[in-house]
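> A predicted structure for the sequence below; I have some questions about it.
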Amino acid sequence: MFDHLASLVVYQWLALSPESHLGAALHFFVMDVAKIFVLLVIVIYVMGLLRALLSPERVREFVRGRPDWQARGFAVTLGAVTPFCSCSSVPLFIGFVEAGIPLGVTFSFLIASPMINEVAAVILVGILGWKLAALYVGAGLLVAWFGGIVMQSFKPERWVEEYVWKIQMGQADLPEPDRSFAGRHRYAMAEVKEIVGRIWTWVLLGIGVGALFHGFVPEQWVSDHLGGDAWYTVPAAVLMGIPLYSNATGVIPVAEAMLTKGVAVGTTLALMMSVAALSLPEMLILRKVIKWQALALFAGVLAIAFTLVGWGFNVIA
């Protein structure tokens, strides 16, 4: 649906060629603007309904009464089976904070959710084989688990924006939810207006940067410059993945092209993880709920983890 809309706008109304750099960039921009904003509205609305139905106190007590490893395992598993993209970070983050879930556990979810999902796993098996699919999923689960632990050790609560805590404490300009459907609907719509109103400019900026890279940097160039087994190809792949906004499913064709060009498995996995979980749009949007210190720490932990995973698999291979 979104691809058809983008093709209609760019290739028919604007009469741009699909083969041109500008046409490819604008097609990416229009498609992702429509897709991400629809997804954001749906995710925020659904989470608003759930939060109005299930009180934060009940969720908090559920998590508080369990060991950290159980709460983290639940978060990583939930992230792996939900099809959220990285740009859903803001409503998910606020929902977890409001529920009183520790930030270290929340970060484990934020790492796992965009990087792993069942659709991507099935497509990976069909295109690249079950071994690479298992490697990718297993590495993603490990990074999500230990990445959240590292984040938690730095006590990131001090770097959360003030308005997020106000939402948790009920001080935001939102109506008090009641248990009727009409009341839950009003609460959810108020959260859609509140959150989308805060982040829409950041979403457009992030997608714009990703669209420029998508349209003007050829996939062939990426494959050519990441070939070989030199040590620097893995960190280079991680850095190259940052402006390439996509989800775990969308990056699979790029990974296939890289492997057919002789790019090492570890380097390919590092790029896939970086594209899915360390993209510039996610960083820009996540900045609206956490301060620069936490954002830099989050990006650094993931970059180091992806680099180590890539090196490790290249050695094994």
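The structure has been received and is ready for your questions. Computed from a predicted structure; not experimentally measured. Residues are numbered from 1 along each chain as shown.

> From here on, just use CA atoms for contacts and neighbour counts.
Will do.

> Now do the contacts for V251.
The neighbourhood of V251, defined by Cα atoms under 8 Å, 6 or more residues apart in numbering, consists of M272, V275, A276.

> I should have written V41 there, sorry.
V41 sits next to V192, V196 when contact means Cα under 8 Å, 6+ apart.

> Surely it forms part of a helix?
Yes. Counting by DSSP: H, G, I helix; E, B strand; the rest coil, V41 falls inside a helix.

> Can you show me the helices along the stretch 1-150 of the chain?
Using DSSP state H, counting those that start in this stretch, the helices of the stretch 1-150 of the chain run over 2-7, 21-53, 56-64, 68-81, 89-98, 103-115, 118-128, 130-153.

> let me redo that: the stretch 151-300 of the chain
Along the stretch 151-300 of the chain, the stretches classed as helices by DSSP H, counting those that start in this stretch are 162-168, 181-216, 219-225, 233-241, 252-260, 265-277, 280-286, 292-316.

> Relative to I252, which of the helices of the stretch 1-150 of the chain is closest?
Distance to I252, taken as Cα to Cα, is lowest for helix 118-128 among the helices of the stretch 1-150 of the chain, at 6.9 Å.

> picking that back up, of the contacts of V251, which is the nearest to V265?
The nearest one, if we look at the contacts of V251 relative to V265 and count by Cα to Cα, is M272, at 10.6 Å.

> any idea what sits nearest G228, other than its immediate chain neighbours?
Spatially, and ignoring its direct neighbours in sequence, G228 is nearest to V263 (6.1 Å; Cα to Cα, 6 or more residues apart in numbering).

> Return the members of the contacts of V251 classed as buried.
M272, V275, A276 (16 or more other Cα atoms under 10 Å).

> Pretty sure T249 is one of the things the second one touches, is it not?
No. In this structure V275 lies outside contact range of T249 using Cα atoms under 8 Å: 10.5 Å.

> check contacts around S89.
Each residue near S89 by Cα under 8 Å, 6+ apart is listed here: L110, E282, I285, L286.

> Apply 7 Å and report the result again.
Listed by Cα atoms under 7 Å, 6 or more residues apart in numbering, the contact set of S89 reads L110, L286.

> Among the helices of the stretch 1-150 of the chain, show me which one is buried the most.
helix 103-115 (a mean of 28; mean count of other Cα atoms under 10 Å).

> what angle separates it from helix 68-81?
Put simply, helix 103-115 runs at 20 degrees to helix 68-81, going by axes from the mean of the first three to the mean of the last three Cα atoms, to 10 degrees.

> Show residues contacting helix 103-115.
The contact list for helix 103-115 (Cα under 7 Å, 6+ apart) reads 71-72, 75-76, 79-80, 82-86, 89, 93, 96, 140-141, 144-145, 147-149, 151-152, 156-157, 247-248, 273, 276-277.

> Also stretch 213-223?
Outside stretch 213-223, the residues that reach it (Cα under 7 Å, 6+ apart) are H21, L22, A24, A25, P243, L244, M258, K261.

> try this one side by side with the last:
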Amino acid sequence: MIATAIEAGTNILDVTATVAPWLLIGLALGAVVQVLIPTHRLRQWLGGSGVAPVARAAVIGAPLPLCSCGAIPTALSLHRGGGSRGASTAFLVGTPGIGIDSVVLTWVLMGPFMAVSRVVGAVATAIATGLAVGRVPPAVPATVGEAGCASGCTGSTDHAEYAPDPGPVRHMGRVMLRLIDDIGTWLIIGLILAGLMITFVPPGSLAAWGSGLLAMVVLALVGIPLYVCATAATPVAAAMLIAGVSPGAVLVFLIAGPVTSLATLLVLRRELGTPAAGVYLGSIVVAALMVGLVVDGVVALGGLEPAAMAGAAREIWPEWVERAAAGVMLTLIIVPARRAVRRAGHWAWSVARGGRRVRT
């Protein structure tokens, strides 16, 4: 029992160290993208009707590192600011489905094939869902006061909330910290689950069960009610792939889980009506299953082995870099630790300036 617990702890720490440098890089890139694309600019790009604004919404939303609840305020702002129903919905699906940070982690943990498949699948699902919802007759919109997230959201992530600071580096740093606060808890849970799966589910043990349409439907039904961001879902999906779940079924989980949650459905129902919410949910499930079946077909025809590609990029960083990055990442995620470091920094700065105390 003790040996198993030690092994599980070691696996959790190994997964954390592996993803830490890449996650920090991905979050930094995501903060840059989010700062450079303000909401008013998105409204201009997503206006009009037809396929073009829906496709633009899916593609533009893809690199933004927002979870499903985090994307709600921006999507509603786009809709009420003139964006079409289809484009707003495509943004609401495409934005939490992937992000720069989650794509980087997918490449690191599962290889380039799964990373590319995840991007293409998420964008295709967003476009299909946006086009489907766009055909539903409009409902009476909710008042501004009614729109918001259910429990579990960490707050609005509307780009207007990030008012420019005197220094751009400080501005982007604050955005990065907000993103870490949004995903931190679920990222830790995802890393723990991934480590436990690696410990207790031997490689290849799920190969018989984890393939085919039934497995995809089960993973879609499991993923949809959960509130899990794309980044936090990635280590869990990587453990599934190693355990023998088919690449297509893994992608169904990665698409269906992050793009929606009960909070998203409730807000969408208030904003666009019950029929639109039903079409939204049904379209996500159907599109995700189609993506899964296509990916498994490509893997079978091409003789690919995505599980063998998993972890191909792990040896890029020296071990000390991974450990240092893991320490930084955990310090940033654990808010009390982050505050303690900040207080220590203020104290050191006050000592350096002659012993004058600085209020923290």
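Great, that's in hand. No experiment lies behind these values; they were computed from the predicted model shown.

> how about JSON lines for the helices of the stretch 1-150 of structure 1, with distance to Y163 of structure 1 added?
Output for these, formatted as JSON lines (distance: least, Cα to Cα, whole Å):
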{"stretch": "helix 2-7", "distance to Y163 of structure 1": "33"}
{"stretch": "helix 21-53", "distance to Y163 of structure 1": "16"}
{"stretch": "helix 56-64", "distance to Y163 of structure 1": "17"}
{"stretch": "helix 68-81", "distance to Y163 of structure 1": "24"}
{"stretch": "helix 89-98", "distance to Y163 of structure 1": "10"}
{"stretch": "helix 103-115", "distance to Y163 of structure 1": "16"}
{"stretch": "helix 118-128", "distance to Y163 of structure 1": "34"}
{"stretch": "helix 130-153", "distance to Y163 of structure 1": "21"}
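
> L128 of structure 1 versus the residue positioned nearest the centre of structure 1, what's the distance?
The C-alpha lying nearest the average C-alpha coordinate of structure 1 belongs to S86 (Cα atoms, centre = their mean; 1.7 Å). Note on S86 of structure 1: its distance to L128 of structure 1, by Cα to Cα, to the nearest Å, is 23 Å.

> Can you get me a residue count around P137 of structure 2?
11 (other Cα atoms under 10 Å).

> The one 5 residues further on now?
Burial measure for A142 of structure 2: 15 neighbouring residues, criterion other Cα under 10 Å.

> and it, what pairs with it in structure 1?
Aligning on TM-score structural alignment places A142 of structure 2 opposite E162 in structure 1.

> mind checking how far that match is from A182 of structure 1?
Separation of E162 of structure 1 from A182 of structure 1 (Cα to Cα) stands at 29 Å.

> what's the answer for L278 of structure 1, then?
To A182 of structure 1, L278 of structure 1 is 38 Å away according to Cα to Cα.

> circling back to that earlier point, nearest spatial neighbour of the residue nearest to the centre of structure 1, skipping sequence neighbours?
Once flanking residues are discounted, S86 of structure 1 sits nearest to P114: 5.0 Å by Cα to Cα, 6+ apart.

> Please apply the same query to L177 of structure 2.
Nearest non-adjacent residue to L177 of structure 2, counting by Cα to Cα, 6+ apart: L332, 7.4 Å away.

> The one you found is in contact with R338, isn't it?
Yes. Counting by Cα atoms under 7 Å, R338 is a contact partner of L332 of structure 2 at 5.3 Å.

> Which one's more surrounded, those two?
Neighbours of L332 of structure 2 and R338, each counted by other Cα under 10 Å, are more numerous for L332; the result is 19 against 16.

> Just the element for that one, please.
Assigned by DSSP states H and E, L332 of structure 2 falls within helix 319-333.

> What span of structure 1 is the very next helix or strand once past that helix aligned with?
Downstream of helix 319-333 of structure 2, the next assigned helix or strand under DSSP H and E is helix 335-352. Under TM-score structural alignment, helix 335-352 of structure 2 has no counterpart anywhere in structure 1.

> Can you list the buried residues in helix 335-352 of structure 2?
R338, H346, W347.

> before we move on, the earlier item: out of the helices of the stretch 151-300 of structure 1, which one sits most buried?
Among the helices of the stretch 151-300 of structure 1, the stretch with the highest mean neighbour count (mean count of other Cα under 10 Å) is helix 265-277, at a mean of 29.

> residues contacting the corresponding residue of structure 1 for V259 of structure 2?
When structure 1 is aligned by TM-score structural alignment, the residue opposite V259 of structure 2 is A277. Shown in contact with A277 of structure 1 (Cα under 7 Å, 6+ apart): S86, I111, P114, M115.

> Could you export those as TSV, including distance to P56 of structure 1?
Output for the contacts of A277 of structure 1, formatted as TSV (distance: Cα to Cα, whole Å):
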residue	distance to P56 of structure 1
S86	24
I111	22
P114	24
M115	27
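
> so which of the residues you listed persist in structure 2?
On the basis of both residues aligned by TM-score structural alignment, their matches' Cα atoms under 7 Å, what survives of the contacts of A277 of structure 1 in structure 2 is S86, I111, P114, M115.

> The counterpart of M240 of structure 2 in structure 1: what's it in contact with?
Using TM-score structural alignment, the partner of M240 of structure 2 in structure 1 is M258. By Cα under 7 Å, 6+ apart, the contact list for M258 of structure 1 reads S223, T268.

> measure M258 of structure 1 to V275 of structure 1 for me?
Here the criterion is Cα to Cα. By it, M258 of structure 1 lies 14 Å from V275 of structure 1.

> V309 of structure 1 too?
Counting by Cα to Cα, the separation of V309 of structure 1 from V275 of structure 1 is 15 Å.

> next one: V38 of structure 1
According to Cα to Cα, V38 of structure 1 and V275 of structure 1 sit 21 Å apart.

> can you check A25 of structure 1 too?
Plainly put, A25 of structure 1 is 17 Å away from V275 of structure 1 if you go by Cα to Cα.

> again, but for T82 of structure 1
With distances taken as Cα to Cα, T82 of structure 1 is found 18 Å from V275 of structure 1.

> Good, wrapping up.
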